[in-house]
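In: Pasting a predicted model and its sequence here:
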Amino acid sequence: MAAAVDDGRARREIVEAADGLFYAHGVNAVGMDAVRERAGFPLKRIYKLFPSKEDLVIAVLEHRSRMWNEGITRAERGSADPVARLLAVFDFLAAWFREDGFRGCAFINAYGELGPGSTRVARAVREQKASFRVHVADLVGRIGGSPALAAQLVLLAEGAQTTAAIAGSPEAADVARGAALTLIEADTGASRTA
C-alpha cells in the first residue's frame, strides 16, 4: 500500500514521523527502524528518498524551519502596530512553551547532538538562527530601534527557549516579553503598555 504513495507525499510523511521521534527522543536515540515503523514505509523506500540519516535530519530541520516561520507569521499577523508585532514573537513562544511535549528548540537540540560532528547540521541550524536574526532586525528597524536592540531581543528569545526547556518553565516567554518591552522603551525612548 505504501508503494502507491507518490514520492512527495512519502517524503512528507517520513519527515513528519522522524520529526516527532527526533523531537521526543533525540536524533541519536532514534534508529531508522523506528522511523520505518512510525512512517509505515519500508527502509528501502526511506533510503531511496533519504540516502542517509543525516539527509533525513536535514529534511526535518527544514520542516521545523517552515513550522517556525509560519508560527511567527501567524502570531504577528494580528497587529499592524510594529511594536506589537515585535512582541508577538514572545507571544508565539509563550503558546509554544505550553504545548504538550514541548522539549525546547529542535535546532538547539540537533546542534547539541550532531553539530560538532556534522557540518551540514551545523550549517542548517546556523541558517535558521540567522534567518530569525534578520527577521527580528527588520521588525526592530520598523520601530526605529538600533541593531543592538535587535541582537538583544534575539538573545532573549533564544534564552527563553532554553530556559523553558531546561526548567520546564513556560513563564520564561512572559519574562522575556517583559524584558523585551523594557529594552524597546529604553532603545526607542517610547513608553508603551503593550
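Out: Cool, the structure landed. Residues are numbered from 1 along each chain as shown.

In: going forward, measure contacts between C-alpha atoms and count neighbours the same way
Out: Noted.

In: centroid residue for this protein?
Out: Trp68 (4.6 Å; CA atoms, centre = their mean).

In: which stretch of helix or strand covers that one?
Out: helix 53-77 (DSSP states H and E).

In: What are the boundaries of the helices in this protein?
Out: For the chain, the helices defined by DSSP state H occupy 7-25, 32-39, 43-49, 53-77, 82-97, 106-114, 119-142, 147-167, 172-188.

In: Name the residues of the third one that come out as buried.
Out: Neighbour counts over helix 43-49 (16 or more other CA atoms under 10 Å) mark Leu43, Arg45, Ile46, Leu49 as buried.

In: before we move on, back to that, now do the same contact list for the residue nearest to the centre of the chain.
Out: Contacts were defined as CA atoms under 8 Å, 6 or more residues apart in numbering; by that measure Trp68 touches no other residue.

In: Now do the contacts for Asp81.
Out: Counting by CA under 8 Å, 6+ apart, Asp81 has no contacts.

In: likewise the one 5 residues further on?
Out: Counting by CA under 8 Å, 6+ apart, Leu86 touches Glu76, Val136, Leu139, Val140.

In: take the one below as the second:
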Amino acid sequence: MKRPLTGVSAAERIRASARVLFYNNGIRSVGVEEIVQNAGVTKPSLYRAYESKDGLVAVYLDEFFLTCRKRFEEAEAACPDDPRGQLLFYFDGLAERASHPAYRGCGLTNAILEFPNREHPIRREAARLKQAMADWISSRVMLLGKRDPEVLTSGLVLLMEGAFVAGQAFAPPGPGTHAGMVARLMLDA
C-alpha cells in the first residue's frame, strides 16, 4: 500500500488514484482493490466517499470533461471574438497532446468504447459530456457564418474524435499531430 499524502483527504486520494488508473488502463480493467491500494486507503473509504465504483467513475468523467471545458475556455481567452482562432487554438493543442507517447486519447471516448450498451449509465454520462464538447465546436462554427455549418461541425467533431483515437493507434507522433493543419483546411474550404 502506498503511503498516504499528508493533508490530502482519503476521497481526494481515491479520486486521484482512479483518474490515473482509469485513464491509463481503462475503467473496466481497474478494480476497487487496485484503486484503494494505489491511494493508500481502505475499501470502506471508497464506499463512504463514492458509494460504488460507478459513483467514482461518474466523478472521473465529470472531472475529465472539466479539463476539456478548461481547454475550450483557454481557446476563448486566447482568441477573444475570434471563433476561427478559438477552434484553431483548440485543434493545435489537441495535435500537440495527441503526439505524445503517453497519450491515451479522450477519457470520455474511451468510456464510450468500453461500455457498448447505450443504456449503461456510464455510457450515457460519457455521451452526454461528449455532446457538450460537440456543442462547443458547433457554437464556434455558427459564429463563423459559414455555408453548411452542420457539415463543417460534423467534420470538425470527426477530426477531434479521430485525433483522440489516432493518438493511441499509431506510433508517436502519428496523424493526430496534423489536427490543427487539417482544421485549417476544413475551415478555409
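Out: The structure has been received and is ready for your questions. None of these values were measured; they are calculated from a predicted model.

In: in stretch 89-100 of structure 1, what counts as buried?
Out: Of the residues in stretch 89-100 of structure 1, those buried (16+ other CA under 10 Å) are Val89, Phe90, Asp91, Phe92, Leu93, Ala94, Trp96, Phe97.

In: Closest to Ala59 of structure 1 out of those?
Out: Distance to Ala59 of structure 1 across the buried residues of stretch 89-100 of structure 1 (CA to CA) is lowest for Trp96, with 21.4 Å.

In: which residues touch that closest one?
Out: Phe102.

In: In structure 2, what residue corresponds to it?
Out: When structure 2 is aligned by TM-score structural alignment, Trp96 of structure 1 is paired with Arg97.

In: Report how many residues lie close to Asp55 of structure 1.
Out: 15 (other CA atoms under 10 Å).

In: re the thing from before, buried deepest among the helices of structure 1, which one?
Out: Comparing these by mean neighbour count (mean count of other CA atoms under 10 Å), helix 82-97 comes out on top with a mean of 21.

In: Mean per-residue distance, it versus structure 2.
Out: In the superposition with structure 2, the average deviation recorded for helix 82-97 of structure 1 is 1.4 Å (mean CA distance after the TM-score superposition for structure 1).

In: For Ala77 of structure 2, give its distance to Leu87 of structure 2.
Out: 12 Å (CA to CA, to the nearest Å).

In: Map Asn24 of structure 2 across to structure 1 for me.
Out: When structure 1 is aligned by TM-score structural alignment, Asn24 of structure 2 is paired with Ala24.

In: tell me the contacts of that match?
Out: Counted by CA under 8 Å, 6+ apart, Ala24 of structure 1 has contacts Gly101, Arg103.

In: What of Glu125 of structure 2?
Out: Ala58, Leu61.

In: Quick check: it vs Gly174 of structure 2, distance?
Out: 29 Å.

In: Same question for Glu34 of structure 2.
Out: In terms of CA to CA, Glu34 of structure 2 sits 32 Å off from Gly174 of structure 2.

In: Do I have it right that Arg133 of structure 1 meets Leu149?
Out: No - between Arg133 of structure 1 and Leu149 there is no contact under CA atoms under 8 Å: 11.1 Å.

In: Show me the subset of the contacts of Leu86 of structure 1 that structure 2 keeps too.
Out: Mapping the contacts of Leu86 of structure 1 onto structure 2 (both residues aligned by TM-score structural alignment, their matches' CA atoms under 8 Å) leaves Val136, Leu139 still in contact.

In: now the contacts of Leu86 of structure 1 in TSV, with distance to Thr163 of structure 1?
Out: Below are the contacts of Leu86 of structure 1 laid out as TSV (distance: CA to CA, whole Å):
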residue	distance to Thr163 of structure 1
Glu76	23
Val136	20
Leu139	24
Val140	24
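
In: Just the closest of the contacts of Leu86 of structure 1 to Ile166 of structure 1, please.
Out: Nearest member of these to Ile166 of structure 1, counting by CA to CA, is Val136, at 24.2 Å.

In: leaving aside the residues next to it on the chain, what's closest to that closest one?
Out: Closest residue to Val136 of structure 1 in three dimensions, ignoring its sequence neighbours and counting by CA to CA, 6 or more residues apart in numbering: Ala150, at 5.9 Å.

In: Would you mind finding the match for the one you found in structure 2?
Out: Ala150 of structure 1 maps onto Thr153 in structure 2, by TM-score structural alignment.

In: same thing with Thr163 of structure 1?
Out: Per TM-score structural alignment, Thr163 of structure 1 is aligned with Ala166.

In: ok, now how distant is Val57 of structure 1 from Gly117 of structure 1?
Out: Counting by CA to CA - Val57 of structure 1 and Gly117 of structure 1 are separated by 13 Å.

In: cool, and Asp138 of structure 1?
Out: 33 Å.

In: Can you tell me what sits against stretch 165-179 of structure 2?
Out: With CA under 8 Å, 6+ apart, stretch 165-179 of structure 2 has contacts from 91-92, 94-96, 98-101, 103-106, 159-160, 162-164.

In: Looking at structure 2, name the residue matched to Pro82 of structure 1.
Out: Checking TM-score structural alignment: Pro82 of structure 1 goes with Pro83.
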